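Visitor: please find the sequence and the predicted model below.
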Amino acid sequence: MLLFALISLLLAEVPSLADEIWTLLWRRWMGTPLWPPAASGDTAFVASAGGEVYALKLKEGVAIWKFKAGRMMAGPALEGMVYVGDVGGNLYGLEGTSGKVLWVRSLWGEVRFPPACGSPGTYVVTGAGILYAFDRKGNERWRVRIPSIPLSGPAVAGGLVLVPCSDGGLRAYDAEDGRLAWISDVGKVTAGPSSAGDLVLAGCGGYAKALRLGDGGVAWSRFLGGRVTGTTSSAVEAFFVTSAGWAYCLDMADGRPVWKEKVGPSGDYGITASGGRLYISGPEGATILSSRRGEILRGWSTGEPARWAQPVSRGVLVSAGGFLYLFGPFTPRSHNPVWQEWAEVRYKGVKVGYRHAWAEEDSTGFVVSTDEVNWQNGFRRTSFRALTDSSYMLGELEGEYREADQLLTVEAKVDSGLLIAERRGPEVVLRDTFEVGPLVPSFALIRHLAVDSFSDSAVRVLDVRRLVPVEERIFSGPDTLDGVGCLRLEVGDGLTVWAEGSGRTLRVWSPSLKEEIRSVPQEEALAWEPPEIPLTVPLDVELPPFRKVGELTLRFPYPVELPSNGRQKVQRAKGCMEVKLTQSLPEDTTSPRRYLGPTVFLQTEHPEILKLAEKLSEGDPEERARRALDWVYSHIRPEETAAKFLTALEVLREGRGT
């Protein structure tokens, strides 16, 4: 009966992904994480090539803590604490909850591969060919010199520490005392080694091999073609992926082929197994396969080759192009909505995110919510929740803007003819009070108009992005959209909305911003598409202080003598010299006019620039600034011009630059 039960479990169908809607839950700039993360519950620990280690909250991608070593990091590994190494030869033991450095050990040689954890300690190999064993307190238990260059980090299996070497030997050392247990002459290891019960799996060039853990002898070997770049296993099957873009399932007992599946073009691939699924990274992105039959369940293009795809509690983490992505099943935030709308957001015809709006009944009216995601260059989520009466007149509002670790919250309340608004950011609180009448939150305007059959010609609206009241004039009339009858509304200056009589929004078009919001089914709205209009600077990278208006770094191959005027920072290292020149505005900026006049590069008195400025000069100073920003954002393509510095006039004429 036990055997029957085990076979039933092994052959049981894995829950299908087809019933779930997966989407991009978040992404953030990480600067190329070289190695897969170590995860524990809802926290993932990630090390980047820039020398930072992050503890990320998987739900939102927010950093709980960050540790910076200043050098390329290898790792992390996780067992009671976080272990990472760097190319300076340091091994760090960090507290998982805070990132506090518990101990540091200086090793002989660079640490270029992640440490490995296993009973009874942690193991790390250096570029000098030294294999170390440490306990949790950082005490060295033993070390051995490996007579060949290590090809990857150690793997722990069955009381042995396995290290593949450049001489074609896979060496196994006793985890207790470092004694050499066996050497297997398998050839150059290109994938693994990976523990699989009483076997060790490895890719060796074009061969998939299984070695006996007891003596290192070859249990079976099968030629797959291409170069084996990844290996993993389940209880009864071994999985391999090759540089030819094929994934293979082999019987664990004898290496007999079970299935194979084409997963992409030629390139470097990685593979991980979890929960009856295979997670594969490759030159085009990430793919999920069924481990039982090999069919492709889901896949995402990342625009750049994916370095790894690691399953975690909320989905799969993917590293590509310097960004860290989390793809996973979408969890609805709405419960029993009276109505809801899904739409995709497009900028210049390219999808850059989605919008979800819904309403739920409340004792005094409705709770109206909106959730908008923009993934054009990073990942920005904007969410609002408003308490309204039955005609969508505002009572209270709360919202937040979140991007990576940056968070801005807003609150507003209408009471006795006053709008009390508050915005909170890092160490900043801004409060405003306005005398107003009844207000409609801007994201519920069309629903409000539908209550009175679109009879209103002017409505007092709370612009939730600026958190200020504005009066919007409405002009409506019959129209068609995609051959279906509807209403067309002109809202304020330059905003056109197509809607049904019920108030359901079908399309929103802003010609000045080149932005379109179009109603689509939920699955289509949530479908990820790599951005085709990247910005020059990722939006989740901290920019330098605004007063620093110019910085130039010069590097000389030899030291030179330079007079100093207090704006130079000089560093000397190994016979070279680096000089950093900074131009800043004075602390007193009450009279900045002399810094804003025309220059060789900023031709503010040129007729073409004056003509454009006059066109954008309507309204108060804030409105003029917004018009200028909108115009530049819509007409100028962000572009670094390393070969030639473009002046303001050249940027205007060519429509590109910075």
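Guide: Perfect, I can see it now. Numbers count the residues shown, from 1 in each chain.
Visitor: going forward, measure contacts between C-alpha atoms and count neighbours the same way
Guide: Fine.
Visitor: and the helix or strand harbouring Glu360, what does it pack against?
Guide: For Glu360, the element it lies in under DSSP states H and E is strand 350-362. On a contact count with 3 or more Cα pairs under 8 Å, 6 or more residues apart in numbering; DSSP states H and E, strand 350-362 meets strand 339-347, strand 365-374, helix 522-526.
Visitor: again, only using 6 Å
Guide: Judged by 3 or more Cα pairs under 6 Å, 6 or more residues apart in numbering; DSSP states H and E, strand 350-362 is in contact with strand 339-347, strand 365-374.
Visitor: Gly96: which of the ones you listed is closest?
Guide: Gly96 lies closest, by Cα to Cα, to one member of these: strand 365-374, at 30.4 Å.
Visitor: what's that closest one in contact with?
Guide: Strand 365-374 has contacts (Cα atoms under 6 Å, 6 or more residues apart in numbering) with 352-360, 380-390.
Visitor: from the residues you listed, which would you call buried?
Guide: Buried by 16 or more other Cα atoms under 10 Å: 352-360, 380-390, out of the contacts of strand 365-374.
Visitor: from Phe323, how far out is Glu344?
Guide: 22 Å (Cα to Cα, to the nearest Å).
Visitor: again with Met72
Guide: 16 Å.
Visitor: go on, Leu2?
Guide: Counting by Cα to Cα, the gap from Leu2 to Phe323 is 46 Å.
Visitor: against that first model, consider the following:
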Amino acid sequence: MTFTRFIPVALSQRATRLLGGALSALALATLAACGSSKPSPAPLESLKPEASLTTVWSQRLDSVSGALTLASSQGVVTTASTDGEIAAFDGATGALRWRAQAKGDLSAAVGSDGRHAAVVTTDNELQVFDQGKWVWTERLPGRVITAPLVAGERVFVQAVDRSVRGYDALDGRWLWQYQRPGGEPLALATSGALGAFRDTLLVGQGSRLVGLDPLKGTVRFDVNVGTPRGTNEVERLADLVGPMARADDEVCVRAFQLSVACLELNRGSLRWSRPQAGAQAVAANERLVVGADGADRLTAWKTENGDVLWRADRFTHRGLSAPAIIGERVAVVDAEGYLHLLSSTDGRTLARIELDSAAAAAPLVANQLLYVTTRKGTLYALRAN
């Protein structure tokens, strides 16, 4: 059972005092849950495959101990290992485009627009590479876990304290900083919501999604995704979990342990929200949104209105990754390294294959392929047939 992956981070002295007692109680509960009474993972179901998953290519880097994110742009897939190795591959063939070595272990990686790649080290250094060649480094004022976003010749970085900074990708010039006033005193130490929609930068600020002008850092819209009702700051943590899922002109996102919601980005408004206590990101397309709760029960909702399409209870306590949608299929990886392929229509299992270990980050779909990076550092490019 992983506890530290979602541990809260104190942002003030008052929060630190509250965090002490709250984490003590939470740690005791976690230890109890991880003891002899810990629920056993549901056994693998008997399966007569109705589809197939084939490995198109695979590449190996060093192992991944944190939640490092894959990036895909312009037909290039970029990945990284915890010890700072960064590599870009042709998305279709797996041919190596370039390889680089960051100076230090990584806490957040990797963001890329197909040319520039950005990572953050455990020493809080933002390092940027141009097709594998180091170009600049900037010391950041705080810890970063969310992978940087590289877009429009800009690099955007979101720190654990929810502050967001914009830099010029070419020369490292600091452009602006944004942090929503009156935020919560605690933040969640896991990958947050940071993305782009047309000419708007999307950032999570607690349980709110804020749209920013990427050139100035000024606010275009600010939408509340949900209101937590806990009795203390720890229980009220509801940070938006990344990566967000795009569905045409909408984005769907999870608020930690609170809800799943879809927002209309053209209007900057909430379309719908449904309660679900989960910790992993969701997947979405124009037809459905899929997410797992804290016990690994999968639910699919209609993207247009949030009505439930189907539920699947057969993966309980198997430690599911964030799901991905590839065509008419839903893919999800469990903690034992099994990749399950489900029908998006009714949730039945169509195929299953075994990878070399559990997924290190949310699976990524691009170029009509499914990309998965595992804890052992293998990047798989898979095709669903």
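Guide: Cool, the structure landed. From a predicted model like this one, the values you see are computed outputs, not experimental measurements.
Visitor: on the three-state scheme, Phe109 of the second structure is what?
Guide: For residue 109 of the second structure the amino acid is Ala, not Phe. strand (DSSP: H, G, I helix; E, B strand; the rest coil).
Visitor: now swap in Thr553 of the first structure and tell me
Guide: Classified using three-state DSSP, Thr553 of the first structure is strand.
Visitor: follow-up on the earlier one: in TSV: the helices and strands packed on strand 350-362 of the first structure, plus distance to Gly485 of the first structure.
Guide: Listed next are these as TSV, based on distance: least, Cα to Cα, whole Å:
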stretch	distance to Gly485 of the first structure
strand 339-347	18
strand 365-374	26
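Visitor: how about those strands, which one is nearest Ser301 of the first structure?
Guide: Distance to Ser301 of the first structure, taken as Cα to Cα, is lowest for strand 365-374 among these, at 17.0 Å.
Visitor: continuing past the closest one, what's the next helix or strand?
Guide: strand 380-388.
Visitor: quick one: the helix or strand following that following strand to strand 380-388, angle?
Guide: The helix or strand immediately downstream of strand 380-388 of the first structure is strand 394-403, counting by DSSP H and E. Put simply, strand 394-403 of the first structure runs at 170 degrees to strand 380-388, going by axes from the mean of the first three to the mean of the last three Cα atoms, to 10 degrees.
Visitor: what comes up buried for strand 394-403 of the first structure?
Guide: 394-403.
Visitor: those helices in the stretch 401-550 of the first structure, which residues are they?
Guide: Using DSSP state H, counting those that start in this stretch, the helices assigned to the stretch 401-550 of the first structure run over residues 445-451, 522-526.
Visitor: deepest of these, which one?
Guide: helix 445-451 (a mean of 20; mean count of other Cα atoms under 10 Å).
Visitor: which residue numbers in the second structure does it align to?
Guide: Alignment of helix 445-451 of the first structure against the second structure: no match, by TM-score structural alignment.
Visitor: what helices and strands are in contact with that helix?
Guide: Looks like helix 445-451 of the first structure contacts no helix or strand (3+ Cα pairs under 6 Å, 6+ apart).
Visitor: gap between the closest residue to Trp358 of the first structure other than its chain neighbours and Gly353 of the first structure?
Guide: Excluding the flanking residues, the one nearest Trp358 of the first structure by Cα to Cα, 6 or more residues apart in numbering is Gln340, at 3.9 Å. According to Cα to Cα, Gln340 of the first structure stands 17 Å off from Gly353 of the first structure.
Visitor: kindly report the same for Thr126 of the first structure.
Guide: 44 Å.
Visitor: what sits against the counterpart of Ser321 of the second structure in the first structure?
Guide: Per TM-score structural alignment, the equivalent position to Ser321 of the second structure in the first structure is Arg307. Neighbouring residues of Arg307 of the first structure by Cα under 6 Å, 6+ apart: 319-320.
Visitor: try 7 Å this time
Guide: If a contact means Cα atoms under 7 Å, 6 or more residues apart in numbering, then Arg307 of the first structure has 281, 319-320 as its contacts.
Visitor: and the next helix or strand past the stretch of helix or strand Ala5 of the first structure belongs to?
Guide: For Ala5 of the first structure, the enclosing helix or strand under DSSP H and E is helix 2-11. Where DSSP H and E defines the elements, the next helix or strand beyond helix 2-11 of the first structure is strand 22-29.
Visitor: so which bits of stretch 298-307 of the second structure are buried?
Guide: Of all the residues in stretch 298-307 of the second structure, those buried under the rule 16+ other Cα under 10 Å are 298-303, 306.
Visitor: would you turn those residues into TSV with distance to Arg287 of the second structure?
Guide: Shown next, in TSV, are those (distance: Cα to Cα, whole Å):
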residue	distance to Arg287 of the second structure
Leu298	16
Thr299	14
Ala300	10
Trp301	9
Lys302	6
Thr303	5
Gly306	10
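Visitor: excluding its backbone neighbours, what's nearest the corresponding residue of the first structure for Pro148 of the second structure?
Guide: Here Pro148 of the second structure is matched to Pro154 in the first structure, going by TM-score structural alignment. Closest residue to Pro154 of the first structure apart from its sequence neighbours, by Cα to Cα, 6+ apart: Val163 at 5.0 Å.
Visitor: any idea what Gly197 of the first structure aligns with in the second structure?
Guide: Gly197 of the first structure maps onto Arg198 in the second structure, by TM-score structural alignment.
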